[in-house]
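**Q** Predicted structure and sequence below. I'll ask about it afterward.
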Amino acid sequence: MLRLLGLCGAFSLALSSNTTSRSTQLYVQPHLSIGSCLDYCHFRFIPFLPCIDDIQRIANSPAEACGRGYCDAEHFELNYKTGDGVKVESRRNHVERTRVGRLSNLRELCLDERGFPVRRKCEIRNGTREWESLSNITCRAAQQLSSNLNRLAVESPPDMISRLSDLLRQSHEPLRPVDIFSIAQIFESLLEKPKKDPNVVSDLIGICLQVMATDRETLRRSAELNATNALLSNFEDYLDALPPQIVPKESCDVVAKSQSQVSGVYGVNSQIMSHMGVHALISNELSVFFVNPDCANVTGVAVYSLPTYRQDNSTSGSNVEGFGYSPLSSSESLENIRARKGLETAAFLPEQLWRELKQKGATFLVFKVYTRDSLFVETESRVRMPSSAVISISIPGMEDNSLPLKLPFFLRNGNANSTLMAGGGCGYWNYETWLSDGITTCSSSDSLDTPLDPVILCHADHLTQFSFLLGISKIQTGVDNYEDDRTLDMITNVGLSLSLVGLLAIFLTAALFRSFRRLASTKVLLNLCLALALQTLFFMDIGKGELLRRLQFTDRCLIAGALMQYFLLVVFSWMLIIGFLQFKRYVKVVGVIYPRHYIFMSALVAWTLPLVPTLLLVKLDPASYRPTQESPDMPHTVLCYPSGHGLYLGVVLPIALVTLANALMVGYISCSVYCALHTRGTHVLQQLRLFVLLFFLLGLTWIFGFCSFFQWGRVFSYLFCLTATLQGFVLFVYFIILNKDNRRAWFGLICSFKSKEEMDIVALRTQEKSAFSRTSQVSVQSSSTS
């Protein structure tokens, strides 16, 4: 993101609900109320409303009767648009028997204008159970694949998974949101079957792989139907029901021999180590591990990337699709796991934790590793995203996901320079967004002299899917926002460059013209310009990490971050002082007396007061200056800046207070000047010029920055980048170009150069004429002598 917006991005971390339960229902419906038994009546305060029960009698308990019963299967007619989209024809459709309050699929797929499936609801109407009316619906016809998948979801035949696999494998059509919706429903029907079939696991993984390969926009639209969440939840729930069949206790007595076979359809490699109680199904983007700890005390797995990983002993898994794995026992050392070469992710249950869980009835473990986060689609705006694999840990049969002790797991951060601060850290998926409560992220090093270890150790007090997350970044929001941020970066770079040129011109003017630099107001202005120039240079240079890598100090990032914080606070200190001086000038016009040496006193306060919060933060929380995150468009750069509480108290709070004070003073000054000029009938142009000057001079452009941080609209990001970066250039325009005295001084200097040049030319011509005259005289004298 842009460097000036780095302040706003650094402290944005999304924390919302802490629920970890899965959401599997498609098209979540509101709960029925008693009043809906008679939707035409609305007498909700009558304790007993008449409602017809299952046997067509008035219900004694309408609250229960409203939620019971079914709507019978029904044939009906629906209007469909033909292929040209102009003509409409009537087609016969059908819905199956459905419980009250549920939505039923139509046998012949009907799409609305967005391409989403139209479903029919069984509801209570006039005290009886009736199907929702679809008389005002005109359907769009679906593609062949979509129609076949919908028919498969409606019929739910015994071999639906193999037929689904064949449909997806044979079709060349891209998946649409309605297709993913149908696949999720097929998975749900499979989950509802009482008998679970372990032979379909490879097909389930392959189907998920095809969905994961779908483009992000389609997956995002599928999430509006809750299809991605339902698909993910049904997939994991079905796998969690299989360990008794896949890794039964009887298999532990099998002779120590590993078996491996590859599914020819999706390339899923099935590896069985019965003597260790491990059955692995591995693919390039999704792998599943079933574990029976009773066999060999294996309570976890470690997954490696190849070719870094090498098979060193017989307990390691085979190399498949660029990955290898090895089982982990409950007595493993955290240091040894982290030290393994090429480690991508690992998780295991320590001995004490597993012992306590066994006492609660735990028998099996299931691990799923997703190397892509395609199925984890946030329904709200993305504020954090995974930069590692996602590892899901579940204990079948355990109703409570909370753990008595912390569970350690490792994740490889895909952005090695990213920090654990300011939004970076391990988190979990709650089927809405990524959260971090209950998750502890451990740093591998307390010193910034060594690079951050890309393998991150985390601890969790509950079970779900885990990943290492990065804070606000352009890589989270897709291609459109990425291009949007590139535009903002360009605006920022142009604005900062113009500001530096303007500040240089102000310094040059002060150096050339004594009349300008002797003014008291100029001395204050030069202090502000110096602070602005230093702040801008640090954001443009050290913010990119160029000078940061040249520094050899042990705490080089601490120094760079503290300097950027200090210069930013100095700028705002000077803006507060200038605001106070302008207030006295325009409001208290009569009797204004400035104390002696007030400029020196102002400089002493402005340059020393910011040292207090800066040094306090350096002393009390030096770790907050760790690099906040890697820049997406410059993958090897880091931004050292305060984070966490240090950011709020050491940067945000002072800036907010100064901005608020200056805003109040600008408002008071504007009112005072308006009243004074309005009585004289003076033009409004002068008032407008003064307001614009004060708006830039006193840093009120940062109001747009705060609005952008609170996500009140993308327009505030553009306003902030357009205004805040041009502060130095605007000062140049107002104090140099629009100032009559400075304009005359520059014109005089330029004219003097021109006059001197003209005089030099005249003198040169005079010398040439004199030389020519002397030469002519000599020639004449020589002729006379002759």
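**A** Received it, and whenever you're ready, just let me know what you need. Everything numeric in this text was worked out from a predicted model, so none of it was measured.

**Q** For the rest of this, base every contact and every neighbour count on C-alpha atoms.
**A** Noted.

**Q** secondary structure element for Y80?
**A** strand 74-81 (DSSP states H and E).

**Q** Any buried residues in the helix or strand that that strand is followed by, and which?
**A** Next along the chain after strand 74-81, taking DSSP H and E as the criterion, comes strand 88-95. Within strand 88-95, the residues that count as buried by 16 or more other C-alpha atoms under 10 Å are 88, 93-95.

**Q** Dump the residues you listed to JSON lines, plus distance to M212.
**A** Listed next are these as JSON lines, based on distance: C-alpha to C-alpha, whole Å:
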{"residue": "V88", "distance to M212": "36"}
{"residue": "N93", "distance to M212": "32"}
{"residue": "H94", "distance to M212": "32"}
{"residue": "V95", "distance to M212": "30"}
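
**Q** Determine which two of those are furthest apart.
**A** V88 and V95 (21.3 Å; C-alpha to C-alpha).

**Q** from the buried residues of strand 88-95, which is closest to S36?
**A** Closest to S36, out of all of the buried residues of strand 88-95 and judged by C-alpha to C-alpha, is V95, at 22.6 Å.

**Q** tell me the strands in the stretch 301-450 of the chain, going along the chain?
**A** Counting by DSSP state E, counting those that start in this stretch, the stretch 301-450 of the chain has strands at residues 323-329, 343-348, 365-370, 385-386, 390-394, 402-412, 425-429, 434-435, 439-442.

**Q** take the one below as the second:
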Amino acid sequence: MLLFLWWIAGYIILVSGGTNPPLYALDQPNVARCLDYCHLKNLRFLLCVDADGQLSHNPYKDCNRGFCKAEDFELEYETDEGKEKRINRVEKTRVGQKANLRDLCLNERGISIRRRCQIRNGNRVWQSLDHVTCRSAPELSSSINLLAVKSPPDMISQLSNLLTQTQEKLAAADVFSISEIFDSLVKKPERNAAVVGDLMKICQKVMSTDNETLRVSADANATNALLSNFEDYLDELSPTILKLNTTIFANSTEFTFHPLFDMGVIVLKTSELRVFFIDPEVRNVSGIVNFSGGNMSHFEMLHLSDNEEDIRAMKNLESAVFIPEKLWTQLKRKGASYLVFKVYTRDSLFVETEEEIKRRPTSNVISITIPGLNDTKLPGKLPFFLRNAKANETQFEGGCGYWNYETWLSDGISTSGGGSLEASSHPVILCHADHLTQFTFLLGVSKMQAGLDTNEDDHSLDVITNVGLTLSLLGLLMIFITAAVFKSFRTLASTKILLNLCAALGLQLLFFLILSQSHLLEQLEQSESERCTLVGAVMQYLLLVVFSWMFIIGFLQYQRYVRVIGVNHPRHYILMSAVAAWTLPLIPTLLVVFLEPGSYRPNNSSMDYPILCYPSGYGLSLGVILPIGLITVANAILVGYISWSVYTALFKRDLIFKQLGLFVLLFFLLGITWIFGLCTYFDFGRIFAYLFCLTATLQGFVLFLYFIVFNKENQRAWLGLCCNSSKKRNQQTIQMPTDSILQGLSHSSTNSTSI
């Protein structure tokens, strides 16, 4: 109150003086006794006393006036050899803003340090960096920073070429420098449509950066700044782009331009970003629909007269948005003329910095803007459609949300089913919004909401899987060692088939165990499509090889236990089996590689999940699930038939345990455990995920137990070797465990050694 009265008194004195009050002089340091300039700029009502003791206006209005001159200065850098002093430089910068350093200086988190131009004691001065020790930056980071500092006219083209040619991963400092370059571009008065392709490629590179780097960048607001400037620049170019000559864009492996002038549509695409420019007045096109299934180019146009339910019923719909005719009529009255839709297949640029994230995007992110419309509040409801990636996981509450450049919110948006469990159980979510921004479908991940600690749940599955894989690999290794040590064992026809299965299984488990380590998965950039395709194809091929051998063994088991009499194998049946098992899986694998290469790339990776290149969509359904499903069902029928045949033909009470042992062996040997995997894939329940991880990963270990540990001949062979025994019985033919089981089950004197 006293402060307010003092301000009134001062104002009266100034007015009664009959002269204009003196303006605050920036070069008079004595006035700083009143106010340390911009430090107290929120107290705008304060009056100051100048050097002559006269009342002066508050200097707040001058806080952003003027510039700091360009300056060379010394900074201390850490190097491998120790610390050294380097000459650095800042260019002329407006008061209140920060300048990029010419020689990039990184803090302990990898964020670039900048220098602020400020006012102290009446002077425009640079912020002191005397107590700062810089970390040196890699060559790529230094090059990007230099572009941000110099801002040459062709900086976007240079940046695009730099990112396209390099194989280095982006660091947090790089994302920040790129956001600064985008900011410089937006501040320029002219708009150049020729740089749009480069902007798309740059954004794609940033989107492919690992989640931890983007999170660090988000702490400096780099991702938000980049996203906002990118969208603003494209929105302002919509009238220009819709009238462009097609030769202005050059298609490449990273960027594709689709001109549909007859429909009033221009489409710009990268692997994870699509931008649609639409003029509804040409052919009444007012929306787009994107389809899943691995084909990244599969999209269609929607029209003003389309129906919401018809759109929602479209097969393989991934995301869609359109403006109904009534709403478009109302928007035109408000100045709307064009539509711009941006579809992000990953939520990489939408980074929350909070430690606990309440809800997470599970679909594409659709950004909707209407250039020329000043009011973002819509006169009616705008419908959009999003794929629910976890439609059957009804323990999570889902709903549509929008990005406010800090977190995901849902006010002003309605979700079909009321935004409750009914909504999250439908594969396609229908949302309605009354404003414009970026939209997506969200699922709650709070432990209180879900009633299930999914992090601990997934961790338990990871532990079970890794332990099982390790035991299996050790078991397979012991089988190979046994075959290498004992010639009589490895020369058996049954052993040769077993070793082929173990080789395929060992390669598959080892490959998966290496890739399952998150720090290795993060090295696979989503922009590296060829490497991602190679990894996914190898994983698919090895899995199919394992199932091919299990099918062959299942057929041989059927001949052995059911047909028994009159079975004559071809002379080179092992070689024929090997050729079939190692080459036939190439057919579905190569079909997916050449026909659906995009299916190896994940559609939407959230922050907490590492990238895993593996078939999806039709590639997964037809190239993986269908063949292993058919083989698993066939082998399950064979196991049931063999078990029933042995039980009915040779039923004796004292042979029950041996019959049970035969069943367990065939259950693992023929991969019947994958029934649990198929049940997990079709979301039949979480319990099947645990059963699958407990059984399928132990296949190699179970084979080791049956073929090495529980086989008496193998036991004697190893004991004889360890005890340096020279008895000939250790050199005799080693029978397979199925032989010993069969001898106890059958009264036949025939002793077959085939699997």
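**A** Done, it's in. Not measured: the values here are computed from a predicted model.

**Q** Any idea what the TM-score is?
**A** With the length set by TM-score structural alignment, normalised by the length of the second structure, the two chains reach a TM-score of 0.53; 436 aligned residues with a C-alpha RMSD of 3.8 Å.

**Q** that older thread, for the strands of the stretch 301-450 of the first structure, which one sits closest to V301 of the first structure?
**A** It's strand 323-329; of those, that one is closest to V301 of the first structure (C-alpha to C-alpha) at 4.4 Å.

**Q** Where in the second structure does the closest one fall?
**A** The alignment of strand 323-329 of the first structure onto the second structure (TM-score structural alignment) covers residues 297-303.

**Q** and that stretch, which residues are buried?
**A** Applying 16+ other C-alpha under 10 Å to stretch 297-303 of the second structure flags 297, 299, 301-303 as buried.

**Q** again, but for stretch 390-399 of the first structure
**A** 390-396.

**Q** Other residues contacting stretch 493-500 of the first structure?
**A** 533, 536, 721-722, 725-730 (C-alpha atoms under 8 Å, 6 or more residues apart in numbering).

**Q** and the one helix or strand E456 of the second structure maps to, what does it pack onto?
**A** Using DSSP H and E, E456 of the second structure sits in helix 454-485. If you count contacts as 3 or more C-alpha pairs under 8 Å, 6 or more residues apart in numbering; DSSP states H and E, helix 454-485 of the second structure packs onto helix 487-490, helix 493-515, helix 686-695, helix 699-704.

**Q** what about the ones you listed, which gets the closest to K188 of the second structure?
**A** The nearest among these, by C-alpha to C-alpha, is helix 493-515 at 45.4 Å.

**Q** What range does the closest one cover in the first structure?
**A** Using TM-score structural alignment, helix 493-515 of the second structure lines up with nothing in the first structure.

**Q** isn't D294 of the first structure right next to G277, touching?
**A** Yes - the pair D294 of the first structure and G277 qualifies as a contact (C-alpha atoms under 8 Å) at a distance of 7.4 Å.

**Q** quick one: what's aligned to L191 of the first structure in the second structure?
**A** By TM-score structural alignment, L191 of the first structure lines up with V186.

**Q** sorry, back to before: neighbour count winner among D294 and G277 of the first structure?
**A** G277 (28 against 15; other C-alpha atoms under 10 Å).

**Q** That one -> the second structure?
**A** Per TM-score structural alignment, G277 of the first structure is aligned with G264.

**Q** Verify the stated contact: that match with V282.
**A** Yes - contact criterion C-alpha under 8 Å: G264 of the second structure and V282 qualify, at 5.3 Å.

**Q** do you know how far L226 of the second structure is from T482 of the second structure?
**A** Separation of L226 of the second structure from T482 of the second structure (C-alpha to C-alpha, to the nearest Å) stands at 60 Å.

**Q** Show me which of those two is the more surrounded one.
**A** L226 (22 against 18).

**Q** OK, contacts around the residue nearest to that one when sequence neighbours are not counted?
**A** Nearest residue to L226 of the second structure, sequence neighbours excluded (C-alpha to C-alpha, 6 or more residues apart in numbering): S179, at 4.5 Å. If you count contacts by C-alpha under 8 Å, 6+ apart, S179 of the second structure has them with 222-223, 225-226.
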